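Asks: what would the 3D arrangement of this be:
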Amino acid sequence: MATPKQPFFNFNILILFLFLEPLQVHSVCRNFCNNIPIKYPFGVDDGCGAPQFRHMLNCTTDLFFITPSGNYKVQSIDYNKKSMVIFDPAMSTCSILQPHHDFVMTDIQSVTIPPSPDTIFVLLNCSIDSPVLNHYKSLCFNFSGHSCDELYGSCTAFKLFHLLSNSTPPCCFTSYNTVKFMSMNILDCSHYTSVYNVDSLKGVGPLDWLYGIKLSYSVPDTGCDRCVKTGGMCGFDVETEGMVCICSASNNSTIQCGAGIGMNTGTSLRQSSLLLESFMVIVLIFHLTLL
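Replies: The predicted structure follows:
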């Protein structure tokens, strides 16, 4: 009676997939999320862009900037000016009053892509005991001639503070560093909003301010230009975070695409993969003939 060969055949199929699975080469990075272009140093796929910005963006139906305090919708990215505008859906604006909320970034984000100097945070409905009105009052500054009275008088959402107290509650125009080191509870202010491009808002009423947070970033010099000029996309090794030039779905390089220095890393991996695939196919055919 012949010995059944089916289990042995299935074992070889399993071995084939186990060998081929780890050899899948980096897929091509997505360069758009909805209608927003994704370019270096950003990436929405792991291993794309610069490692300093790893896991900061998430692309579902829209593009979101991820921080410990929430997901902020990306409104635009200006690659020439190296800035990104995000909007907090839970933030108060001139037309809507939201619950108490903090804006929190990681230490890496605070260094690599902090709010720009022309973004201010407006602390609203502060108590008379607020530290920014007493010991830390130097943290508040003049914002293009605008005042708390103007905010509480012009904005539908903020009029409530004036009505409840029958006076003008203190407010504070301040920088990101204030909310970075002190929470809203410590600041003793009930709400906040943020405005960007403030240098152009002199004489402009609160109804027409640009509400949101503009972030500024710098591009790390890793030789990405050379990769892009040869048709590649800049990325990094997800384990070592070393720079990788992604040339195609099946070919990576250390420096550039095409014939040039540094091609051996990607091509040798691909050649080894092809050789092993050929070997495993021969083994598979051999065992098929034994059935």
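Asks: please make it C-alpha for all contacts and neighbour counts, starting now.
Replies: Noted.
Asks: for Ser194, which non-adjacent residue is spatially closest?
Replies: Phe121 (4.4 Å; Cα to Cα, 6 or more residues apart in numbering).
Asks: now do the same contact list for the one you found.
Replies: Contacts for Phe121 were tallied using Cα atoms under 8 Å, 6 or more residues apart in numbering; they are Phe173, Thr174, Ser175, Tyr176, Val179, Tyr192, Thr193, Ser194, Val195.
Asks: got a markdown table for those, with neighbour count too?
Replies: As requested, those are arranged in a markdown table below (neighbours: other Cα atoms under 10 Å):
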| residue | neighbour count |
| --- | --- |
| Phe173 | 22 |
| Thr174 | 22 |
| Ser175 | 20 |
| Tyr176 | 20 |
| Val179 | 19 |
| Tyr192 | 26 |
| Thr193 | 22 |
| Ser194 | 24 |
| Val195 | 20 |
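Asks: here's the other one to compare against:
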Amino acid sequence: MTAATRSFPDTSISGFDHAAYLTRIGVEDPVAPTLPGLTRLMERHMAAIPFEAIDVLLGGVPDLAPSAVDLKLVTNRRGGYCFEHASLFRRMLEASGFAVETFLARVRLRTGFEGPVPPATHAVLVVSIDGESYLADVGFGGPMPNQPLRLLGDDPQETRGGVFRIRALADGRVVERATGDAWLPLYEILPLRCHPADLTLANWFVATHPTSSFRNLLMAARLDGDVRYTLAGNRFSLRRSDGEFEVRHLTAGEVMETLADQFRLPVVAEWDAAIAPALGEW
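Replies: Okay, here's the model as predicted:
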């Protein structure tokens, strides 16, 4: 599972506004295709562009065309979910000279490895730097760090967001986070490179299937430095890397204020009707 230099048709850097993206994430200068450069881009991307799937609550299927993703996440200053983040971040990395590949993953955060195998509903990026492969995931919305993780090798990796490891499986690799004396599985990366048709199908399933969490629950997340902001239904939490944790249950009005203030979204009145039924607790 290593990155290659070729790019897929739907992630072409043709027409990509490199300067607009850097302005959106608050970076003044171009970033070199190095590990420190990748880390800097990840940190600023996750601080500036939140994870959210409000369009799904509104009954839509997010448009993965590069121009649509750029308009939404860069020009209109919205957030998005994994497929949108992966599209935008991949094209930024390619424009900066990085070698990148896209992979699908099965989310294991809530179910672990018990029961039926979940569908592959998450998209991640693998970046190759100086012969080493790194996982660069800016669109999970869950407890992932805002810095790259070495893809190969099972050793624990300490980050500001906790300790992680990426363990080999028979047909892929599983990303795990240390929780006390145990390891919590987050998702299982499938070993085959992802093609545009795979992303189209996964995006449609996540946005339309009645069992999809995104259709039934408001979710938003943003990681700014060592502080993670998470909104799941009406439950707003703030977690710092030193272990400090705060949680509040919000009214509908407070939810809209929090989306604007903490997640920096351009909230509009039309969201009210769709968000109100999605304020159950996660």
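Asks: drop the TM-score for these two in here.
Replies: Laid over one another, the chains give 0.25 as their TM-score (TM-score structural alignment, normalised by the length of structure 2), with 129 aligned residues with a Cα RMSD of 6.6 Å.
Asks: one step back: buried residues in the host helix or strand of the residue nearest to Ser194 of structure 1?
Replies: Assigned by DSSP states H and E, Phe121 of structure 1 falls within strand 119-126. Using 16 or more other Cα atoms under 10 Å as the test for burial, strand 119-126 of structure 1 gives Thr119, Ile120, Phe121, Val122, Leu123, Leu124, Asn125, Cys126.
Asks: distance-wise, check Gln6 of structure 1 relative to Ile13 of structure 1.
Replies: 11 Å (Cα to Cα, to the nearest Å).
Asks: swap in Phe64 of structure 1?
Replies: On the measure of Cα to Cα, Phe64 of structure 1 and Ile13 of structure 1 end up 41 Å apart.
Asks: check Asn125 of structure 1 too.
Replies: 68 Å.
Asks: all helices of structure 2, in order?
Replies: 18-25, 35-48, 54-57, 66-70, 82-95, 196-208, 213-216, 252-261, 271-275 (DSSP state H).
Asks: between the ones you listed, which gets nearest to Ser128 of structure 2?
Replies: With Cα to Cα as the criterion, Ser128 of structure 2 lies closest to helix 35-48 of the helices of structure 2, at 9.4 Å.
Asks: which elements pack onto that closest one?
Replies: helix 18-25, strand 219-224 (3 or more Cα pairs under 8 Å, 6 or more residues apart in numbering; DSSP states H and E).
Asks: so which bits of the strand of greatest length in structure 2 are buried?
Replies: Secondary structure of structure 2 per DSSP state E: the longest strand is strand 182-193. Buried residues in strand 182-193 of structure 2, counted by 16+ other Cα under 10 Å: Leu184, Pro185, Leu186, Tyr187, Glu188, Ile189, Leu190.
Asks: how about stretch 278-291 of structure 1?
Replies: Result for stretch 278-291 of structure 1 [16+ other Cα under 10 Å]: buried residues Met280, Leu284.
Asks: identify the residues contacting it?
Replies: Lys5, Gln6, Phe9, Asn12, Ile13, Leu16.
Asks: helix, strand or coil for the fifth one?
Replies: Okay, so that is Ile13 of structure 1. Classification of Ile13 of structure 1 by DSSP: H, G, I helix; E, B strand; the rest coil places it in helix.
Asks: contacts only, for it.
Replies: Here Ile13 of structure 1 is in contact with Leu284 (Cα under 8 Å, 6+ apart).
Asks: 10 Å - rerun?
Replies: Pro7, Met280, Val281, Val283, Leu284 (Cα atoms under 10 Å, 6 or more residues apart in numbering).
Asks: check which helix or strand covers the last one.
Replies: It stands for Leu284 of structure 1. helix 264-289.
Asks: what number of residues lie near Phe18 of structure 1?
Replies: Let me fix one detail, which is that residue 18 of structure 1 is Leu and not Phe. 11 (other Cα atoms under 10 Å).
Asks: between the strand or helix carrying it and helix 264-289, what angle do the directions make?
Replies: Assigned by DSSP H and E, Leu18 of structure 1 belongs to helix 6-20. Counting by axes from the mean of the first three to the mean of the last three Cα atoms, to 10 degrees, helix 6-20 of structure 1 points 170 degrees away from the direction of helix 264-289.
Asks: residues in contact with Leu20 of structure 1?
Replies: Ser273, Leu274, Leu276, Glu277, Met280.
Asks: what does Ala178 of structure 2 give?
Replies: Pro156, Gln157, Glu158, Gly162, Val163, Phe164, Arg165, Leu184, Pro185.
Asks: hmm, the second one is touching Tyr134, no?
Replies: When you say that, I think you mean Gln157 of structure 2. No - applying Cα atoms under 10 Å, one finds Gln157 of structure 2 not in contact with Tyr134, separated by 12.0 Å.
Asks: need the residues touching each of the two.
Replies: Common neighbours of Gln157 of structure 2 and Tyr134 (Cα under 10 Å, 6+ apart) are Leu149, Arg150.
Asks: those two: which is more packed in?
Replies: Taking neighbours as other Cα under 10 Å, Gln157 of structure 2 and Tyr134 compare with Tyr134 leading, 22 against 14.
Asks: gap between the more buried one and Leu88 of structure 2?
Replies: 18 Å.
Asks: that older thread, what is the subsequent helix or strand relative to the helix holding Leu18 of structure 1?
Replies: Counting by DSSP H and E, what follows helix 6-20 of structure 1 is strand 32-33.
Asks: report all helices and strands that that next one contacts.
Replies: strand 57-59, strand 63-67 (3 or more Cα pairs under 10 Å, 6 or more residues apart in numbering; DSSP states H and E).
Asks: helices and strands around the shortest one, which ones?
Replies: It refers to strand 57-59 of structure 1. strand 32-33, strand 63-67, strand 70-78.
Asks: 8 Å instead, please
Replies: strand 63-67.
Asks: how about the last one?
Replies: Strand 63-67 of structure 1 makes packing contacts with strand 57-59, strand 70-78 when contacts are defined by 3+ Cα pairs under 8 Å, 6+ apart.
Asks: now Tyr187 of structure 2. Nearest residue, chain neighbours left out?
Replies: Val107 (4.2 Å).
Asks: in stretch 202-209 of structure 2, what's buried?
Replies: Ala202, Asn203, Phe205, Val206, Ala207, Thr208.
Asks: how much space between Lys180 of structure 1 and Ile36 of structure 1?
Replies: 28 Å.
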